[in-house]
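Asker: Sequence plus predicted model, see below.
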Amino acid sequence: MRPALLAAALWLAAPAWALPKAVDIEAPSALATLLRTHLDLSQALQGRSPPTELEWARLCRLAPAQARALLETEGYFEAHVQLDCAAGRLQIEPGEPARVSELLLSGPEPELGRWQTWRAAFALRVGERFRQADWDSAKRSLLAQVRAQGHALARWERTEAEVDGRSVRLTLQLEPGPEVLLGELRFEGLQRHREEELRELLGPLRPGRRYTEQRLLDAQTRLQRSGLFDGVWVELDGEELQEGNRLPVRIRVKEATRQQLALGLGWQTRSGAQASVEHLHRRFLDQPLRARSRAQLAQHAQLLELELSTHPGRLQQRWVGALRWQRNEEPDTTPYTLGSLRLGRVEETNRNDRSYGIELLSSRQGEGELAARSQALLGQAGAAWRRLDSISLPREGWLLVGQLSAGPARSRQQALREQGGLARAQARGQLYLPLGPASSGRGLALRLEAGQLWAPAALQAPESLAFRAGGDDSVRGYGPRSLGPQRLGTKGLEPVGGRVLWTASAEAQQALPASWFGGLGGFGGAVFVDAGQAAPSWRAAGTPGVGAGLGLRWRSPVGLLRVDLARAMSDQPQQAAGQWRLHLSVGIAL
């Protein structure tokens, strides 16, 4: 008995050394990867403990059929599979992939005029290779399109794929159901805000209008952009039609906190160490008003801002009133103090922004007897046009922003007094071009900016209207707002703002492997060249500042994080060529 017991024990404890270390799959690379990833036989050898002899034998029996099933998902229905389990070798001869030989797609052709459009939109066509993933995707895509165009209850009545060797016959029958109208609006999650205020903001989303998916998405975006909610979900409620083919709309919101306080500490090359505090009240005096205040204190600069605005209404417009005071005494610049009062109206949408209003400006530039005092009362108008695939993380599209201000102004410096009309225009365009497929993560970003100030030659414009170049979103390699003309001050020659401005930038971007950053995705590298100048006039623009360098990008959840190392390539009065600067910023300038 003892020899028999010993033999049984040795048989049950299958020796690990008898198993192959891995399954050698001989097949085209794409199919080999598929089998290596999903074949149970291959996965068993990658586990922490090797399979027993009985488990290995079971997997060997199932492996050929499982391999054929996996190959069929890729359209190979006549594949030959040979398995040498002892040697761990799997040989695949896939043959030719099957193709769609016939497509029978039926629906309510006589009753619905859009049927031919839907029929043409089906992604899988006769003659194309058949893959299970493509088949499933084509069905989902067309059904989603039909539902998005008003038929919220659309469904597939029948879908079949009949395989005959290397040909596949597809049969589908679509049941779109009736065109759905929007029913009553049902709000959930409201605590401080009132339903009638949200109904005003939702605008076109009203009971009785024809349902489209885009209307729900637009309504959801309106609520998200209001800044009143941390989360917004707008969706049809249920699948049972009410009277008049209506479906209710459920609007779920998670309200943002009533008040928010943010504290910050930082350091900047020119202004030194700085601290800031910002307070936001989203329902001031229990009214649909938003109050924001911000104070910033630095070694050489101070800032105070107060803003009161209404909540956005039906046209996504809000009234804004703002008060601002700023003092700047940074080294190597003309010191100034600036105050402004602004009243206006703003309209903000996904694709376009509009603003108009009036602003009263008062500034003091310089020190002592050379100080200049300026005032201006300006009418203002601005607009932005966006056609981007993403507002916060764009890869493709374009952006155009323009601003125009005009009105009376006056200035006084020593015994010289001047007054007259003043006008200022500025435009900025950005273009994002993908280079290759989206998966390559390769692209090009171009930027062009220009501006001009028109005023009598002796009129000293308020500081905020003058143009300066240099810094993160201008000409990297030079200090923020450091490029511009100079004038004689109490400290000698000091840079001042110019009356004309131009900047340009070209940046090539390339996604970087997530493995370089511990599995964290969204990183990319950049190579860029910037150029620009601010000057008293176009004729006196002189040599532009040129900067070039390398950058690191991270498409983070809060926006685009940019770290750039740039070198000044041309001599400027404020900075010699050859110096390097580090630039750090979050987000893009819109």
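Answerer: Sure, I can see it. Here the structure is a predicted model, which is why all the values come from computation and not from measurement.
Asker: Only C-alpha atoms from now on, for both contacts and neighbour counts.
Answerer: Will do.
Asker: and the closest residue to residue 85 other than its chain neighbours, what does it touch?
Answerer: Of all residues not flanking residue 85 in the chain, residue 60 sits nearest, at 6.2 Å (CA to CA, 6 or more residues apart in numbering). Contacts here follow CA atoms under 8 Å, 6 or more residues apart in numbering; on that basis residue 60 touches 41, 83, 85.
Asker: Provide the secondary structure category for residue 60.
Answerer: helix (DSSP: H, G, I helix; E, B strand; the rest coil).
Asker: Which stretches in the stretch 201-350 of the chain count as helices?
Answerer: For the stretch 201-350 of the chain, the helices defined by DSSP state H, counting those that start in this stretch occupy 213-225.
Asker: swap in the chain?
Answerer: For the chain, helices defined by DSSP state H occupy the ranges 2-12, 29-38, 40-44, 53-73, 115-121, 132-148, 195-202, 213-225.
Asker: Make JSON lines from those and add distance to residue 320 to it.
Answerer: Below are the helices of the chain laid out as JSON lines (distance: least, CA to CA, whole Å):
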{"stretch": "helix 2-12", "distance to residue 320": "81"}
{"stretch": "helix 29-38", "distance to residue 320": "58"}
{"stretch": "helix 40-44", "distance to residue 320": "62"}
{"stretch": "helix 53-73", "distance to residue 320": "59"}
{"stretch": "helix 115-121", "distance to residue 320": "46"}
{"stretch": "helix 132-148", "distance to residue 320": "36"}
{"stretch": "helix 195-202", "distance to residue 320": "17"}
{"stretch": "helix 213-225", "distance to residue 320": "16"}
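Asker: quick one: which of the ones you listed is nearest residue 355?
Answerer: helix 213-225 (16.1 Å; CA to CA).
Asker: could you check the angle helix 195-202 makes with the closest one?
Answerer: 120 degrees (axes from the mean of the first three to the mean of the last three CA atoms, to 10 degrees).
Asker: in helix 213-225, what counts as buried?
Answerer: Judged by neighbour count (16 or more other CA atoms under 10 Å), helix 213-225 contains these buried residues: 213, 215-216, 218-224.
Asker: so residue 493 sits right up against residue 487, yeah?
Answerer: Yes - using CA atoms under 8 Å, residue 493 is in contact with residue 487, at 5.3 Å.
Asker: Compare the two (neighbour count), which wins?
Answerer: Counted by other CA atoms under 10 Å, residue 493 and residue 487 do not tie: residue 493 has more neighbours, with 16 against 11.
Asker: also this one, for the comparison:
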Amino acid sequence: MLLSCCMLYLLWCGTVLAAAADEKEKKPDPVDVTITAPASLKKLLEKHMTLPAKPFRDEIDQAAYARKIRQESIELLATEGYFTPEIEFDEKKGNGKAKAKAYELRITPGPRTRVAAVTIEFQGALAADEPAYRARAEQLRAEWPLTPGKVFRSARWEDAKSALLSSIANRDFATARIVESQAKVDPDTAQATLSITIDSGPAFRYGELQITGLERYKPDVVQNSVPFRPGDPYRREQLLAFQAALQNSQLFNAAAVTVKPDPMQHEAVPVIVTLTEAQSKHIGAGLGYSSNNGARGEVNYRDYNFLGRAWNLSSLLRLEQKRQTFSTRVDTLPDANHFQYSSGVRVERTDIKNLQTFNQRVDFSRIRTTANSILQVGVNWQREQREPSGAPKTTNETLALDLWYRYHDIDDPVNVRRGFVSEVRLGGGSSYVLSDQDFIRSYLRHQHWLPIGRRDTLYFRAEAGYTLASSRQGIPQEYLFRAGGIQSIRGYDFLSLGVREGDAIVGGRVLATGTAEYVHWLTNDWGAAVFTDVGDAADSLKQFDLAIGYGIGARWRSPAGPFALDLARRHDTGTLRLHFSIAVAF
């Protein structure tokens, strides 16, 4: 008997526990709340409103939630300029015989508040009775976005204040601050009266640099990058440009440029430069493949403090299927006028389209680099042995003067969508000065990106070159022209367009190519392209024969740069060829 009772008790306990577990796992259905409001506000409320987690226990619970949702709605509507809304929350009418109750939140927003008047006052040096400051104060007032008649929104009010303060603090007045700001809203008239007072503080001018963090480098490496002089008026964009130049110099892992905002030192505020030096020596290695030159392996070495003078020594050994290169170069740091000097040696062997070359080159250049341009003037001597298949082997020597200039104005150096890059090169040699042939080589190239719609891009490229000489003989390949391949005419093999000499393709004296390409971005990172390339390289204008290639491609904004995979068709033969490249070639 006792055993039976115990069994019944255990069975009853198990039933109760199972029922409790089922009840715990079963979540209550969410409460059905319908929002009745203008469409624009309905989306805002649905996004931010807190729905009831479970059905109301009683009328008191429902009333508490109604008070909560009313307060949330008032706050949300106020951010959009509605300060006198009518809000009701109760059981939905016509719910009828439904088991679960449904509710309705009805909102009548009322009139939207607009700006009635704006008062902007200045204190400090900006309030001085001087023509320059008066003109600037009037300009700041004219640029204020929340003018009378505009809809008043809390976010716009905060953004406008921040923008006004930044505009003042970024130029001259490093310690500018908001003394008082007030937005008085009259619910009866749905109007807002705005007032803001900013104390500009004194006008700041640059003092001397205070540099910390230098160990192996002299202060000159920092001072040569300074875009201002002591006594110049303070400009925040100059500090940011100075900081970016130091960070991009490869000498430092980190760089921070600030001023000490001390009003007592405003006439010569110290510029504080805090640096963390990077390791000066680097060794790298890599493997790769390109549709132009095939498989690639390389080893490179850099010393950013060569001879203890902060010069950049770079050496490279690159082995490709069609080209093998060894080079070493020494570059000085830019001086205060943005000039630097560069000298290098290169030995290169190529085997492309049945033309074998062995080139030795020594060069020296003076380079001036600015934010948007590079100007390079140099001299180089080179000796080239060329062996076309089925034609005589020759050796060319030249001492050439070179001028190269590039200007760019683009929105993003990696993923370009708007802007252009233009370059021009002019060079030549004389038989009277260590050259086998008299020649003058000219070359022009322009690339242009146009944004289409929200994300798409239309790209144009054009290049033209001409070498003025009595013959191509005696001129190194660098001063002649071949075409075909990536960044030239797709559908044709790399450097397959030129002058036939024996069984080989060698450089000619005339070049003209162009590209039109449209990229449709399917997502932020993936896109599809259609393109057409045209042009040719020849020994004279009479021999110029237009080659055409066109096709489709895929684009990917990879972490290493833009990746392009193209399938191109050669128009005259219908041959299909696959090309791929990574990074924009300027």
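Answerer: Here it is on my side, so go on. Note that the structure is a prediction, hence the values are computed from the model and not measured.
Asker: Quantitatively, what TM-score do the chains reach?
Answerer: Here the TM-score for the pair of chains, by TM-score structural alignment, normalised by the length of structure 2, is 0.85; 545 aligned residues with a CA RMSD of 3.0 Å.
Asker: re earlier: any chance of the buried residues of helix 213-225 of structure 1 in a markdown table, plus distance to residue 400 of structure 1?
Answerer: Listed next are the buried residues of helix 213-225 of structure 1 as a markdown table, based on distance: CA to CA, whole Å:
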| residue | distance to residue 400 of structure 1 |
| --- | --- |
| 213 | 28 |
| 215 | 26 |
| 216 | 27 |
| 218 | 22 |
| 219 | 25 |
| 220 | 25 |
| 221 | 21 |
| 222 | 21 |
| 223 | 24 |
| 224 | 23 |
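Asker: these two touch, right, residue 409 of structure 1 and residue 379?
Answerer: No - at 11.7 Å, residue 409 of structure 1 does not count as touching residue 379 under the criterion of CA under 8 Å.
Asker: Just want to know which of these two has more residues nearby.
Answerer: Between residue 409 of structure 1 and residue 379, counting by other CA under 10 Å, residue 409 is the more crowded of the two (25 against 19).
Asker: ok, now which ones touch the more buried one?
Answerer: Neighbouring residues of residue 409 of structure 1 by CA under 8 Å, 6+ apart: 374-377, 419-422, 461.
Asker: Max pairwise distance over these: which two?
Answerer: Pairwise over the contacts of residue 409 of structure 1, using CA to CA, the maximum falls at 374 and 421, 12.9 Å.
Asker: which of these two has more neighbours?
Answerer: Remark: of residue 374 of structure 1 and residue 421, residue 374 carries more neighbours, 23 against 16, as counted by other CA under 10 Å.
Asker: What lines up with that one in structure 2?
Answerer: Taking TM-score structural alignment as the criterion, the aligned counterpart of residue 374 of structure 1 in structure 2 is residue 396.
Asker: go on, residue 261 of structure 1?
Answerer: When structure 2 is aligned by TM-score structural alignment, residue 261 of structure 1 is paired with residue 283.
Asker: can you count the residues close to the nearest residue to its match once chain neighbours are set aside?
Answerer: The shortest distance from residue 283 of structure 2 to any non-neighbouring residue, by CA to CA, 6+ apart, is to residue 301 (4.6 Å). By other CA under 10 Å, the residues close to residue 301 of structure 2 number 15.
Asker: Tell me which residue of structure 2 matches up with residue 182 of structure 1.
Answerer: Using TM-score structural alignment, the partner of residue 182 of structure 1 in structure 2 is residue 206.
Asker: ditto for residue 294 of structure 1
Answerer: Checking TM-score structural alignment: residue 294 of structure 1 goes with residue 316.
Asker: Enumerate every residue touching its match.
Answerer: So residue 316 of structure 2 contacts 298-301, 325-328 (CA under 8 Å, 6+ apart).
Asker: returning to that earlier point: list buried residues within the contacts of residue 409 of structure 1.
Answerer: The neighbour count (16+ other CA under 10 Å) marks 374-377, 419, 421-422, 461 as buried among those.
Asker: how about the match of residue 182 of structure 1, what does it touch?
Answerer: Here residue 206 of structure 2 is in contact with 229-234, 267-271 (criterion: CA under 8 Å, 6+ apart).
Asker: Recalculate using a threshold of 6 Å.
Answerer: Neighbouring residues of residue 206 of structure 2 by CA atoms under 6 Å, 6 or more residues apart in numbering: 230-232, 268-269.
Asker: Please apply the same query to residue 231 of structure 2.
Answerer: Contacts for residue 231 of structure 2 (CA under 6 Å, 6+ apart) come out as 205-206.
Asker: Just the buried residues of stretch 323-337 of structure 2, please?
Answerer: Residues of stretch 323-337 of structure 2 classed as buried: 323-335 (neighbour count, 16+ other CA under 10 Å).
Asker: Any chance of those in CSV with distance to residue 192 of structure 2 as columns?
Answerer: Shown next, in CSV, are those (distance: CA to CA, whole Å):
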residue, distance to residue 192 of structure 2
323, 72
324, 73
325, 71
326, 72
327, 69
328, 69
329, 66
330, 65
331, 62
332, 61
333, 57
334, 55
335, 55
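Asker: From those, pick the one nearest residue 526 of structure 2.
Answerer: Each of the buried residues of stretch 323-337 of structure 2 was checked against residue 526 of structure 2 using CA to CA; the closest is residue 323, at 31.8 Å.
Asker: Please tell me how far residue 264 of structure 2 sits from residue 205 of structure 2.
Answerer: To residue 205 of structure 2, residue 264 of structure 2 is 12 Å away according to CA to CA, to the nearest Å.
Asker: between those two, who's got more neighbours?
Answerer: Neighbours per residue, other CA under 10 Å: of residue 264 of structure 2 and residue 205, the larger number sits with residue 205, 22 against 10.
Asker: Let me see the contact set for that one.
Answerer: For residue 205 of structure 2, the contacting residues are 231-234, 267-268, by CA under 6 Å, 6+ apart.
Asker: tally of neighbours for the nearest residue to it once chain neighbours are set aside?
Answerer: Nearest residue to residue 205 of structure 2, sequence neighbours excluded (CA to CA, 6+ apart): residue 233, at 4.4 Å. Close neighbours of residue 233 of structure 2, defined as other CA under 10 Å, add up to 19.
Asker: Matching residue 233 of structure 2 against structure 1, which residue comes up?
Answerer: Residue correspondence to structure 1 (TM-score structural alignment): residue 233 of structure 2 is matched to residue 210.
Asker: Translate residue 457 of structure 2 into the numbering of structure 1.
Answerer: By TM-score structural alignment, residue 457 of structure 2 lines up with residue 443.
Asker: any idea how far residue 561 of structure 1 is from that match?
Answerer: When distance is defined by CA to CA, residue 443 of structure 1 is 17 Å away from residue 561 of structure 1.
Asker: out of these two, which sits in the more crowded spot?
Answerer: Comparing residue 443 of structure 1 with residue 561 by other CA under 10 Å, the one with more neighbours is residue 443, at 20 against 17.
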